[in-house]
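[1] Build me a model:
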Amino acid sequence: MIQIHRSSVAALPWFGFSNRRLSLCSMFIGFTVPTAKVPSILHVKHSYTNCGQSLPDSKAAGKKMIKKVGKREHHLWKKRDAAGSGQKALNLVRIISGLPNEKEAVYRALDKWTAWEAEFPLIAAAKALRILRKRSQWRRVIQVAKWMLGKGQGTTMATYDTLLLAFDMDQRVDEAESLWNMILHTHTRSISKRLFSRMTSLYDHHNMPEKIIEVFADMEELVVRPDEDTVRRMAHAFQKLGLEEKRKLFLKRYQCKWKYIHFKGERVRVRRDVWDGE
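    Model (predicted):
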């Protein structure tokens, strides 16, 4: 132990004490400081009160008081969980594939498939439709799609397109026309170009040029521009009906000015009017 006297305290300015603290400390002439504690004073990171008590650093205290809160995400809609929807879809396809071709039996099985669901399994049903479409099981596609629409589910352009294709492939043109008229009256301004193309293709497959012209009239009324395949089918319909002048006017307005040809093994883009003129 060492003795710190008045003169020795005044001679230690490097301790970091202010004049006021030196004057207070000088009152304790007989105060003893352990030798092991003297070097640690040089590394002290805390402030001292008038009585020599230490206070924690304000920054350190602030860091201790800060509580990290996890990031919260807010959504305007809640995404339905798609986990297991693929297995549900395969299970549905397996169930209805083994049933007889009777509407009541199929609908009964579909109702049983959704009996224990808290909400309608729309994702699984849509996947089942895609599977049936890939397998060309058109009657099953029609049954599942009609059942969904009857439940008020799946009223989307994709479902309508799949159902129209199934009607086309199963030779059920009358039902396709009924569905198409319902779509025209219900969705009017939101009908996609894809559906117009589907109906044009359906009427072309069944050699109904008058109906193709009707579809074209609906497209013009709703200001929907036909794609290249639809333009070709409609021009062919005008030609079948002997409306050559209208066909030329139609092609002039809607046919693309460019086309692609194969020249010396390469695909080349050329102007249609120049190439056809030659």
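[2] When you work out contacts or count neighbours from here on, use the C-alpha atoms and nothing else.
    Will do.
[3] Is the most centrally placed residue in the chain within a helix or a strand, and which one?
    Against the mean C-alpha coordinate of the chain, by CA atoms, centre = their mean, the closest residue is residue 79 at 9.5 Å. Per DSSP states H and E, residue 79 falls between elements, in no helix or strand.
[4] now the strands for the stretch 151-278 of the chain?
    258-263, 266-271 (DSSP state E, counting those that start in this stretch).
[5] The stretch 1-150 of the chain now?
    2-3, 32-33, 47-48, 54-55.
[6] Mind giving me the packing neighbours of the first one?
    Judged by 3 or more CA pairs under 8 Å, 6 or more residues apart in numbering; DSSP states H and E, strand 2-3 is in contact with strand 32-33.
[7] same deal with the second one?
    Using 3+ CA pairs under 8 Å, 6+ apart as the contact criterion, the elements in contact with strand 32-33 are strand 2-3.
[8] cool, the third one as well?
    Contact here means 3+ CA pairs under 8 Å, 6+ apart; on that basis strand 47-48 packs against strand 54-55.
[9] re earlier: now distance to residue 187 and mean neighbour count too, for the strands of the stretch 151-278 of the chain, in a markdown table please.
    Shown next, in a markdown table, are the strands of the stretch 151-278 of the chain (distance: least, CA to CA, whole Å; neighbours: other CA atoms under 10 Å):
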| stretch | distance to residue 187 | mean neighbour count |
| --- | --- | --- |
| strand 258-263 | 33 | 12 |
| strand 266-271 | 37 | 11 |
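[10] before we go on, could you also do this sequence so I can check it against the first one:
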Amino acid sequence: MALCNFNPILVRFPLQELSKSQEFSSFSFLESPSCFKAKRFGFCTRAKFSETQAGEVKGSYGASVKRKEVKKVGKNEHHLWKKNDSAGSGQKALNLVRMLSGLPNEKEAVYGALNKWVAWETEFPIVAAAKALQILRKRSQWHRVIQVAKWMLSKGQGATMGTYDTLLLAFDMDERADEAESLWNMILHTHTRSIPRRLFARMIALYAHHDLQHKVIEVFADMEELKVRPDEDTARRVARAFRELGQEEKQELILRRYLSEYKYIYFNGERVRVKRYSSEEEG
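    So this is what the prediction gives:
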């Protein structure tokens, strides 16, 4: 509240026309539209309004203040590796499979088409090639799997245990045990200490499928030398190989050593766990 030291223009209203809830007896308006004064009993209440126009703030004295635009600086992201966009690799793989399906089973034609497939690529499309191998494997096109895998290895690409496993399976299904043996010898001499159990199991299954029992024993001997424990399916194949060769004692030894101590049988309609060998047999 402040005393009014100015001479306002008064606009009077009859008090009878005003409601009792209104507390003003007279109003005064200044020439400035932004300033409004209300006068009551010799006192006045002054309300000030500021106007904001186009980034400027106007005060009661007409002074304008310009707002500074603050630019937000984004974070600089530093990547230690280059992220390759693998989007579209599935479509590339499908295009490769469609292209191979219309080619004859000739090495020159297939390798020529594969070379054209990567001719305009800045980097070798290893992801698309691996997906194409999986598609061909699901479709049981083993001859195409062998061709694509051999072409990848000739380019120095895809020399992984997954590619070797797929190639060994394709050799097995395509009745090419000799080529599988050559590949296995290369893997054994190159990756002696890093061959996984899955690859040993694949090779033992291949030899067992082609009734090469002595080869099964040789691969199993390499497993024991490298201290790779076989799974139960592989142990049964090795035991069967010893039985076919007339070595029943070694068969029992393999089964006792590598099969689990317990087995499950059904008794009176319920699944019951029992010991595989009794204490009398162990003694």
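[11] Check the gap between the residue nearest to the centre of the first structure and residue 99 of the first structure for me.
    Using CA to CA, to the nearest Å, one gets 33 Å for the distance from residue 79 of the first structure to residue 99 of the first structure.
[12] One more: residue 152 of the first structure?
    In this view, residue 152 of the first structure and residue 99 of the first structure are 24 Å apart by CA to CA.
[13] which of the two has more neighbours?
    When residue 152 of the first structure and residue 99 are compared on other CA atoms under 10 Å, the one with more neighbours turns out to be residue 99, at 12 against 9.
[14] Map that one onto the second structure.
    When the second structure is aligned by TM-score structural alignment, the residue opposite residue 99 of the first structure is residue 103.
[15] centre of the chain versus stretch 35-54 of the second structure, how much separation?
    66 Å (CA atoms, centre = their mean, to the nearest Å).
[16] What residues of that stretch count as buried?
    Buried residues in stretch 35-54 of the second structure, counting neighbours by 16 or more other CA atoms under 10 Å, are found at 36, 37, 39, 44.
[17] right, and the secondary structure at the last one would be what?
    Spelled out, that is residue 44 of the second structure. Following DSSP: H, G, I helix; E, B strand; the rest coil, we place residue 44 of the second structure in the strand state.
[18] For the helix or strand harbouring residue 57 of the second structure, which residues meet the burial criterion?
    Here residue 57 of the second structure, judged by DSSP H and E, is contained in strand 56-58. Across strand 56-58 of the second structure, burial judged by 16+ other CA under 10 Å covers residue 58.
[19] repeat for stretch 145-161 of the second structure
    For stretch 145-161 of the second structure, by 16+ other CA under 10 Å, it's 145, 146, 147, 148, 149, 150, 151, 152, 157, 158, 161.
[20] In helices, which of those residues fall?
    Taking DSSP state H, the ones among these that sit in helices are 145, 146, 147, 148, 149, 150, 151, 152, 161.
[21] out of those residues, who's nearest residue 190 of the second structure?
    Distance to residue 190 of the second structure, by CA to CA, is smallest for residue 161 among those, at 11.9 Å.
[22] Tell me the counterpart of the closest one in the first structure.
    Aligned partner of residue 161 of the second structure by TM-score structural alignment: residue 157.
[23] can you give me the helices in the stretch 51-200 of the first structure?
    Taking DSSP state H, counting those that start in this stretch as the test, the helices found in the stretch 51-200 of the first structure are 58-65, 85-97, 103-113, 122-134, 138-150, 157-169, 173-187, 193-205.
[24] Using JSON lines, lay out those helices together with distance to residue 245 of the first structure.
    Formatted as JSON lines, the helices of the stretch 51-200 of the first structure follow (distance: least, CA to CA, whole Å):
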{"stretch": "helix 58-65", "distance to residue 245 of the first structure": "83"}
{"stretch": "helix 85-97", "distance to residue 245 of the first structure": "50"}
{"stretch": "helix 103-113", "distance to residue 245 of the first structure": "48"}
{"stretch": "helix 122-134", "distance to residue 245 of the first structure": "40"}
{"stretch": "helix 138-150", "distance to residue 245 of the first structure": "39"}
{"stretch": "helix 157-169", "distance to residue 245 of the first structure": "31"}
{"stretch": "helix 173-187", "distance to residue 245 of the first structure": "28"}
{"stretch": "helix 193-205", "distance to residue 245 of the first structure": "21"}
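[25] that older thread, shouldn't the match of residue 161 of the second structure be in contact with residue 198?
    No. Counting by CA atoms under 8 Å, residue 157 of the first structure stays clear of residue 198, with 11.2 Å between them.
[26] residue contacts, the match of residue 161 of the second structure?
    By CA atoms under 8 Å, 6 or more residues apart in numbering, residue 157 of the first structure lies in contact with 191, 192, 195.
[27] Same check on residue 140 of the first structure?
    Applying CA under 8 Å, 6+ apart, the residues contacting residue 140 of the first structure are 96, 97, 132.
[28] In the second structure, what residue corresponds to the last one?
    The criterion is TM-score structural alignment: under it, residue 132 of the first structure has residue 136 as its aligned partner in the second structure.
[29] now residue 88 of the first structure
    In the second structure, residue 88 of the first structure lands on residue 92 (TM-score structural alignment).
[30] Could you count how many residues lie near its match?
    So residue 92 of the second structure, with other CA under 10 Å, has 18 neighbours.
[31] and it, what does it touch?
    Contacts of residue 92 of the second structure by CA under 8 Å, 6+ apart are residue 128.
[32] For it, give its distance to residue 118 of the second structure.
    Distance from residue 92 of the second structure to residue 118 of the second structure, counting by CA to CA: 11 Å.
[33] cool, and residue 57 of the second structure?
    When CA to CA is the yardstick, residue 57 of the second structure and residue 118 of the second structure sit 64 Å from each other.
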